[in-house]
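**Student:** Sequence unavailable; structure follows:
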């Protein structure tokens, strides 16, 4: 039974026992609209225990000692991260379930709460034994921000750097299988390199915590990089591979360039980064996907990418268009080594890859090239190829309806894929496209969708639990001169029409786009409207 109640606990004598660690349970809220409802879910608590969830309008990161002071527990860990005491804005109590959870559903949010109003939540359990064991299972604090459902809203803090062409991975997930923590690493000042402008790459990494809406600095990478990948392994470690590092060369009239990397490193909680590899090939703009079934389950397939010129250097777009590779390799987390994988049917860079619900790995689109005599003719790919994890052979190729690279691709709840935007056309007519299409998993075919209201490449994309698709930001202009945009489009669940949502506060292309556990869409960093300049703008919008 869960009730809204008052705090009627009697003071107890202190007992000198060992203190528990704070923040050992997890609390998340769902719902942010004034006048609507909010669900609160507390997990990781002692089963069948008296449980409290407190809410108030302030945060006290210096540790609120209300429990210690008023109930004499003698435990220095009995601290709250929210303000309040002896009264709180809300006090809810009941008994945790046998599985150690405490759900509260359909709580009313006052209709008078303004957009941007903050509510802070925290939970814990009470136990029969007096002393240090009286209060246990303290949760993280949860920052809930009231939203009008229309405007983009800033997160509580911003990343410490402004970068584009970064890499990110979902580090932890919640009850709904969506991100509760997002790991972000590296990046550069713009979407593409130019030989007239230096391209400094970053070693910086950080974590975005959905519960607190804050960014936490993490360990620096061993090597600065952009146009790279990061993949979460089954044991929670994070594999960072390849990319470019810079700047090198210059100043004018000498040309600037970056170097394509064959290095890789792994991040581990409490340890930081350590080197692995190197990879068998030099790669940037590749894909790196966890294999989820078959004899190589748990390994990562790294596929395609550009290798640069003979010295593995990139001066600009020309090398990106003509130095793609068709090789792949497997990373084995057990040994830390890379081994050769099956070749792709064609060279690919700027492709997209996903593990599908039918237990195959799809690698789709990208920048490719064809050999015409002694010449390489760059082109955009319309090929989708699928890896069988049991035979480790690519096959079952299908043709997209539109050639595309550097596009958005997302999986719907039913296993189908939506592809939207990207750079496309042919070598004589290169530019962003508005075309969208659906890959039907059951029929193994591509089906046309309505075009987006605007043509974009480098766009972010996400799918909601109700099968709506949101495309955020990206860049118009040309492939040689991308122009970041603010536009946000949403495709209805039937795939019949796009609508235009509120613009992002600033132009953003080539940053993070991730649907979060609480139903907000996160858009962070990317190149912005000032040429060769990135932003650290980080905003969210409810899209459920």
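**Tutor:** Here it is on my side, so go on. Note that the structure is predicted; figures quoted are calculated from it, not measured.
**Student:** hey, let's count contacts and neighbours off CA atoms from now on
**Tutor:** OK.
**Student:** Touching, residue 470 and residue 487? I think so.
**Tutor:** No - the pair residue 470 and residue 487 fails to qualify as a contact (C-alpha atoms under 8 Å) at a distance of 10.6 Å.
**Student:** neighbour count winner among those two?
**Tutor:** Under the neighbour definition other C-alpha atoms under 10 Å, residue 470 and residue 487 were set side by side, and residue 470 has more, 26 against 23.
**Student:** Setting aside sequence neighbours, what's the nearest residue to that one?
**Tutor:** residue 490 (4.4 Å; C-alpha to C-alpha, 6 or more residues apart in numbering).
**Student:** My reading is that the one you found lies in a helix. Confirm?
**Tutor:** No - inclusion of residue 490 in a helix is not indicated when DSSP: H, G, I helix; E, B strand; the rest coil is applied; the result is strand.
**Student:** who's in contact with it?
**Tutor:** Taking C-alpha atoms under 8 Å, 6 or more residues apart in numbering as the contact definition, residue 490 lies against 468-471, 498-501.
**Student:** at 6 Å what do you get?
**Tutor:** By C-alpha atoms under 6 Å, 6 or more residues apart in numbering, the contact list for residue 490 reads 469-470, 498-499.
**Student:** ok, second structure coming up, stack it against the first:
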């Protein structure tokens, strides 16, 4: 059986198909980290203790049926080579711990930047199908720190901004749904959906949203791995009050059985620890007034809140927030509560003939506590803002930075800090290097926060930037990093299993939505 597996891999390579969706079988897993030129990488293989195994690498992905064994996700190209051969090459079997790791040095040659290696291993295991466990496939792309490489392709169906990117449970796949093509002030909502596969580093179309086009909607991964999408701006009906659930196992969308209390866009949806989703605020209208002002948008802000219950697949009313909010931020705190801050709460008509209504901002933060099913105040935020970034720090406190504020919705560099021990806000002593709104942020492995792209300007006429900034929660300092390869605003950033991050879509330097993706490493 040992030699037959080796021969099957080399000789019985059947039809090579695309590797999108190709997976493993049985009890075998493979994990890697980002691979930097001049550094090293230590992949971790896990399989049955004592199992003989063979570990291959190739320069192309594939999907090859191995009769009597299973499916390989390698292309079986002439460049295929064994990294470890415990079947015919004399290498020892899987250690008694059930894990094997080896440090592999990476050359420094700049010509190797962007080279991608595809890898997978198989191990003899009587409990696996056909007696062979085959690991999940993994790709390793050679890169350098503080750098972004393009994905292997662009989204095929659409350029998009104000979309939603939701990492699925295994981390390999990220669902990209909806969003607006065109520009920021007049987006054309889309019902298109694509799946990013980090093994092939490609986007592929999947089933469109059954409920119609959406932008400024929400996307939330549920505890069972499905994805809830709610509200947003529809194509012809304005903002919508519907929701639907995507099942990645069947590539199908199922409508929520009822509707929310209100149509909603620019709202938030936060997964609670009990599996429900807290849906807050948003607004009812996305259209300008007779003088081109945003008064109708501002004045239709809501303080209403809905729950989504995945058990019954229904929405149900929740207690109202303390303030109306549109374009606000919400994060789940370590204790299971939800912190909300920012947003516009309404509009004000200045006593000037022909002057458009101005925004009235929500002035304080608030916390939803599911144990008492109520909102409570946190005090005034130092800076009122809309479309900023909010991230939980390792201490449990929260960073709230950037966004737009003032009567003309001008971008700001201000940063605020919510202290979990005192439930109070204070301005940080330092600000972002540049003012920015509609940026995308994520938490790095060391607890730092990376803030990418965004736009600068006023009255939603934002010029997208290439800025990348990292906030150090230990020193409370912001540090500028190397710029992105191209400007991005209203885009998304999502964590990937090797510690890198996926940046998708957004607005380019001309203010129009793009279909590009990048993989950024710290």
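**Tutor:** Arrived safely, thanks for sending. This is a predicted model, so every value here is computed, not measured.
**Student:** Reformat the contacts of residue 490 of the first structure as JSON lines; add distance to residue 37 of the first structure and secondary structure.
**Tutor:** Formatted as JSON lines, the contacts of residue 490 of the first structure follow (distance: C-alpha to C-alpha, whole Å; DSSP: H, G, I helix; E, B strand; the rest coil):
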{"residue": "469", "distance to residue 37 of the first structure": "24", "secondary structure": "strand"}
{"residue": "470", "distance to residue 37 of the first structure": "24", "secondary structure": "strand"}
{"residue": "498", "distance to residue 37 of the first structure": "28", "secondary structure": "strand"}
{"residue": "499", "distance to residue 37 of the first structure": "26", "secondary structure": "strand"}
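**Student:** In the second structure, what sits opposite the residue nearest to residue 470 of the first structure in the alignment?
**Tutor:** Under the alignment defined by TM-score structural alignment, residue 490 of the first structure corresponds to residue 470 in the second structure.
**Student:** if we can go back for a sec, list just the nearest of the contacts of residue 490 of the first structure to residue 143 of the first structure.
**Tutor:** Lowest distance from residue 143 of the first structure to these (C-alpha to C-alpha) belongs to residue 470, with 24.5 Å.
**Student:** Which residue of the second structure sits opposite that closest one in the alignment?
**Tutor:** Under the alignment (TM-score structural alignment), residue 470 of the first structure pairs with residue 450 in the second structure.
**Student:** just checking, that match touches residue 441?
**Tutor:** Yes - using C-alpha atoms under 6 Å, residue 450 of the second structure is in contact with residue 441, at 5.4 Å.
**Student:** distance of the match of residue 490 of the first structure from residue 102 of the second structure?
**Tutor:** When C-alpha to C-alpha, to the nearest Å is applied, the distance between residue 470 of the second structure and residue 102 of the second structure equals 31 Å.
**Student:** Kindly report the same for residue 124 of the second structure.
**Tutor:** In this view, residue 124 of the second structure and residue 102 of the second structure are 20 Å apart by C-alpha to C-alpha.
**Student:** the more surrounded of these two?
**Tutor:** Here residue 124 of the second structure and residue 102 are set side by side on neighbour count (other C-alpha under 10 Å), and the busier one is residue 124, at 26 against 12.
**Student:** ok, the nearest residue to the more buried one once chain neighbours are set aside - contacts?
**Tutor:** The spatially closest residue to residue 124 of the second structure, leaving aside those adjacent along the chain, is residue 132, at 4.7 Å (C-alpha to C-alpha, 6+ apart). For residue 132 of the second structure, the contacting residues are 123-125, taking C-alpha under 6 Å, 6+ apart as the criterion.
**Student:** how about a cut-off of 8 Å?
**Tutor:** For residue 132 of the second structure, the contacting residues are 25-26, 69-70, 122-126, by C-alpha under 8 Å, 6+ apart.
**Student:** Let me know the closest of the residues you listed to residue 146 of the second structure.
**Tutor:** The shortest separation between residue 146 of the second structure and any of these is 33.8 Å, and it belongs to residue 122 (by C-alpha to C-alpha).
**Student:** so where do the helices sit in the stretch 201-350 of the first structure?
**Tutor:** 317-322 (DSSP state H, counting those that start in this stretch).
**Student:** In the second structure, what sits opposite residue 102 of the first structure in the alignment?
**Tutor:** Structural correspondence for residue 102 of the first structure with respect to the second structure (TM-score structural alignment): residue 99.
**Student:** do residue 419 of the first structure as well
**Tutor:** Correspondence of residue 419 of the first structure to the second structure, assessed by TM-score structural alignment: residue 400.
**Student:** Now do the same contact list for that match.
**Tutor:** By C-alpha under 8 Å, 6+ apart, the contact list for residue 400 of the second structure reads 388-391, 415-418.
**Student:** next one: residue 334 of the second structure
**Tutor:** Applying C-alpha under 8 Å, 6+ apart, we find residue 334 of the second structure in contact with residue 396.
**Student:** before we move on, what about residue 417 of the second structure?
**Tutor:** Contacts for residue 417 of the second structure (C-alpha under 8 Å, 6+ apart) come out as 397-400, 425-428.
**Student:** Residue 454 of the first structure now?
**Tutor:** For residue 454 of the first structure, the set of contacting residues under the criterion of C-alpha under 8 Å, 6+ apart consists of 433-434.
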